[in-house]
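> Need coordinates for the following:
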Amino acid sequence: MTENHDTPVDREGAAVGPTSPEVWSLEHPRHGTLEVAVGDAASLRTVDPGFPEEKKKDDDNDADSATADSDPATALTSSPGFVLLRDGGLVARARKVGNHKVSITADPPKPDKFTSNPAAVSGPRVLMRSNVLDTKVRQVTFREGWEVVHFDPPPGSEAEARLADIADSPWKRVLYPIAGGVGKSGWAIAMIVLIPILGRLINPVIDWISERMPDVDIPWPDISLPSIPWPDITLPSINLPEVDLPGWVEFLLEYSKVWIPLLIGVALAMVAVRHSRKSRRIKQEWEAQRAADEAGEDEAESDDEH
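Presented below is the predicted three-dimensional model:
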């Protein structure tokens, strides 16, 4: 057994064990137990011994890096990776979380290697959605054909609390996805609001600099270009009727960079609501089928006893 140089230590120098990763899970009736473990390299090696070790910049930072690895809050806000497991066996691994699409039937990567291209577009696959900075996983979804089923979030996590809020309040089932979709147009709204403000702050500075710049007179050469006798074509004149557009139409035409992303965000939110309803319905069908199978097994056992 090789010595592990990434063993975390506390502030007093005492060795402590690696933290456990956050695990998203799904019990699929055909594909078995699917799990997505999220965390730093040390925690992911507890479920995947072949996960590549973190590289230290220099020896002087070893203690600081180990201390940071021992703190789960620090580990999950720096650059968490993930591991996809199927019935406990490795399927894929990546250095950073993000918006990945991973096939559950692909060949697993070799030890100390990452999955080369987690972007499956067909077949049974796991879809991961993260925040903008790729520091947290927002949702993990299984997809195959028409099946769209959400993974169960890690126990005690922020995602589990959010899911509980959605389950307890029907209107939040619609509000949360819409808020997430509308947020996709926030950059356009921010630019329209911030650019005029920045212009008012920067224009006085530019005027102050331009007033103090010396006047430079450059004697540009006078070049006479040849004159080309273009033909004179008379186009027919079309008298188009004058149309007075309503004020709201003029507003939409002027601020299309706001409402188009906003419309796209709302459309994506509606798709998310539909997928959430489909996921709950499929899980209920699985539970009913599982209960029926267990009842059939119990009845068969009782018949054998008699």
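> Please make it C-alpha for all contacts and neighbour counts, starting now.
OK.
> got a list of what I233 touches?
By Cα atoms under 8 Å, 6 or more residues apart in numbering, I233 lies in contact with nothing.
> what helix or strand does it sit in?
Counting by DSSP states H and E, no helix or strand carries I233.
> And E27, by the same measure?
E27 belongs to strand 22-28, assigned by DSSP H and E.
> buried ones in that strand?
22-27 (16 or more other Cα atoms under 10 Å).
> Quick one: distance of it to the chain centre.
18 Å (Cα atoms, centre = their mean, to the nearest Å).
> what's in contact with it?
Contacts for strand 22-28 (Cα under 8 Å, 6+ apart): 33-39, 140, 150-154.
> which of the residues you listed are buried?
For the contacts of strand 22-28, buried by 16+ other Cα under 10 Å: 34-39, 140, 150-154.
> Which of those residues fall within strands?
34-39, 140, 150 (DSSP state E).
> and the two most separated of those?
G39 and H150 (19.7 Å; Cα to Cα).
> Check the offset of stretch 91-103 from the chain's centre.
The answer for stretch 91-103 is 11 Å, by Cα atoms, centre = their mean.
> Another for comparison:
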Amino acid sequence: MEVWTFHHPEQGTIEVERGTDDEFRECYSSWPEAPGTAGDEEMGNALRAKQGKSPLRLQVTVNGEVRRRLRSVPTGRVPLQRHVGEKLSSVSSATVHRDKPHLHIQSNWRDDILAIDYREGPDIVEFDPPPGSRGEARKQAMESSSFKRVAIPLATGLGRAGWALSVIILGPLVARLIGWLLSFLPDWELPPLPPLPQVSLPLPQFPQPPQVSLPVPAWPSISVPEPPEWVLFLLEYSKVWIPVVIGIVFGIVALRNHRRSERKKQEWQEETRIDAPSTEPRAKITPPASTGAPACPTGRNAAG
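Next comes the predicted model:
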């Protein structure tokens, strides 16, 4: 089981657990209820089902209290309010209030968690990924150079809008391939169909309405200047550059959120140093990662 842990100075310990049904049943006797629960049509779980593997679930706890149980690993916002149904529940990002505490989870098509942020209004703080996870490898790659810090989120943004680029680039190639294949087919000519019989029906004569001529105002002629060439180019190839702009914006936003997260962690560390006695060692807001995730986080075992 993969466990992402975050220590908030007011909320407490927030844990995001990602694992299979069997892994969760070792810790919770009542969840998941049975294998093959409905709602495994997401791409990651559908692929795992074809491979004969157990689907991946997600659970969010705050100080050991279960807040959310999801049937798959989402990409988007997950609230932290106390609301858990008896069965697996799904959360729509549109229903999450951005001013209230919530998590923003980023995952890939294989349901691997790439990053988790704690968000509350303007505050954004990043989780430290657990050791050995794909999120840790991604974070280490981003911290290895300033170029990768921008390039990796940029590639993620392009991946979200890359379908448009693939259609634009591959569309003409597929059309040429289809035309080339059709060139090998013989030209078939269908025999002409017999002409249809002509039917003439009498039409009634209706009286013509009176002709009314309305005055037409004389509008002044306005000459619109010819747009420059670069404007015409952008209008013609808007489907190409718009996904690129979306990817650039996504990368810039990710870089800005990282800087805001670092500033917020620094503020919490300064507050902790002021409140702590001088004889005690300085506390850290985010403790160092453990050597491995336990089978049941925080000692839970068949808690239900």
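> Counterpart of P74 of structure 2 over in structure 1?
Using TM-score structural alignment, the partner of P74 of structure 2 in structure 1 is G98.
> Also G159 of structure 2?
Match for G159 of structure 2 (TM-score structural alignment): G183.
> Equivalent analysis for P277 of structure 2, please.
Match for P277 of structure 2 (TM-score structural alignment): A295.
> The helix or strand harbouring its match - contacts with which helices or strands?
A295 of structure 1 belongs to helix 256-305 when elements are defined using DSSP H and E. If you count contacts as 3 or more Cα pairs under 8 Å, 6 or more residues apart in numbering; DSSP states H and E, helix 256-305 of structure 1 packs onto strand 147-150, helix 170-182, helix 186-211.
> Quick one: work out the angle between the next helix or strand after the first one and strand 22-28.
Once the chain leaves strand 147-150 of structure 1, the next helix or strand it forms, by DSSP H and E, is helix 158-168. Between the axes of helix 158-168 of structure 1 and strand 22-28, defined by axes from the mean of the first three to the mean of the last three Cα atoms, to 10 degrees, the angle is 50 degrees.
> Now helix 158-168 of structure 1: buried residues?
159, 163, 166.
> now it, how far from the centre of its chain.
That offset, for helix 158-168 of structure 1, works out to 18 Å (Cα atoms, centre = their mean).
> counterpart of it in structure 2, which residues?
Taking TM-score structural alignment, helix 158-168 of structure 1 hits residues 134-144 over in structure 2.
> Residues contacting that stretch, please?
With Cα under 8 Å, 6+ apart as the criterion, stretch 134-144 of structure 2 contacts 112-115, 128-130, 148-150, 152.
> Mind picking the two most distant members of the residues you listed?
Once Cα to Cα is applied, those give P130 and V150 as the farthest pair, at 22.2 Å.
> ok so, going back, reformat the buried ones among the contacts of strand 22-28 of structure 1 as a markdown table; add distance to T234 of structure 1.
As requested, these are exported to a markdown table (distance: Cα to Cα, whole Å):
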| residue | distance to T234 of structure 1 |
| --- | --- |
| L34 | 72 |
| E35 | 72 |
| V36 | 70 |
| A37 | 72 |
| V38 | 70 |
| G39 | 72 |
| V140 | 64 |
| H150 | 65 |
| F151 | 68 |
| D152 | 71 |
| P153 | 70 |
| P154 | 73 |
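> In terms of distance to D232 of structure 1, which of the residues you listed ranks first?
Among those, and counting by Cα to Cα, the member closest to D232 of structure 1 is V140, at 65.6 Å.
> That closest one matches what in structure 2?
Looks like V140 of structure 1 aligns to I116 there (TM-score structural alignment).
> What of H31 of structure 1?
Aligned partner of H31 of structure 1 by TM-score structural alignment: Q11.
> Tell me how many other residues crowd the closest residue to its match other than its chain neighbours.
Leaving aside its chain neighbours, Q11 of structure 2 sits nearest to V62 (7.4 Å; criterion: Cα to Cα, 6 or more residues apart in numbering). A count of neighbours around V62 of structure 2, defined by other Cα atoms under 10 Å, yields 21.
> what's the answer for I248 of structure 2, then?
20.
> Likewise for A218 of structure 2?
Neighbour tally, A218 of structure 2, other Cα under 10 Å: 6.
> need the contact list for it.
So A218 of structure 2 contacts nothing (Cα under 8 Å, 6+ apart).
> a helix runs through it, doesn't it?
No: counting by DSSP: H, G, I helix; E, B strand; the rest coil, A218 of structure 2 is not part of a helix but coil.
> What are the contacting residues of stretch 188-208 of structure 1?
With contact meaning Cα under 8 Å, 6+ apart, stretch 188-208 of structure 1 is reached by 257-258, 261.
> out of these, who's nearest E285 of structure 1?
P261 (36.0 Å).
> Give me the neighbour count for the counterpart of that closest one in structure 2.
In structure 2, the residue paired with P261 of structure 1 is P243, using TM-score structural alignment. Applying other Cα under 10 Å, we find 20 residues neighbouring P243 of structure 2.
> And D69 of structure 1, by the same measure?
With other Cα under 10 Å as criterion, D69 of structure 1 counts 26.
> ok, and for the helix or strand containing it, which residues are buried?
Per DSSP H and E, D69 of structure 1 falls inside helix 62-70. Using 16+ other Cα under 10 Å as the test for burial, helix 62-70 of structure 1 gives 62-63, 65-70.
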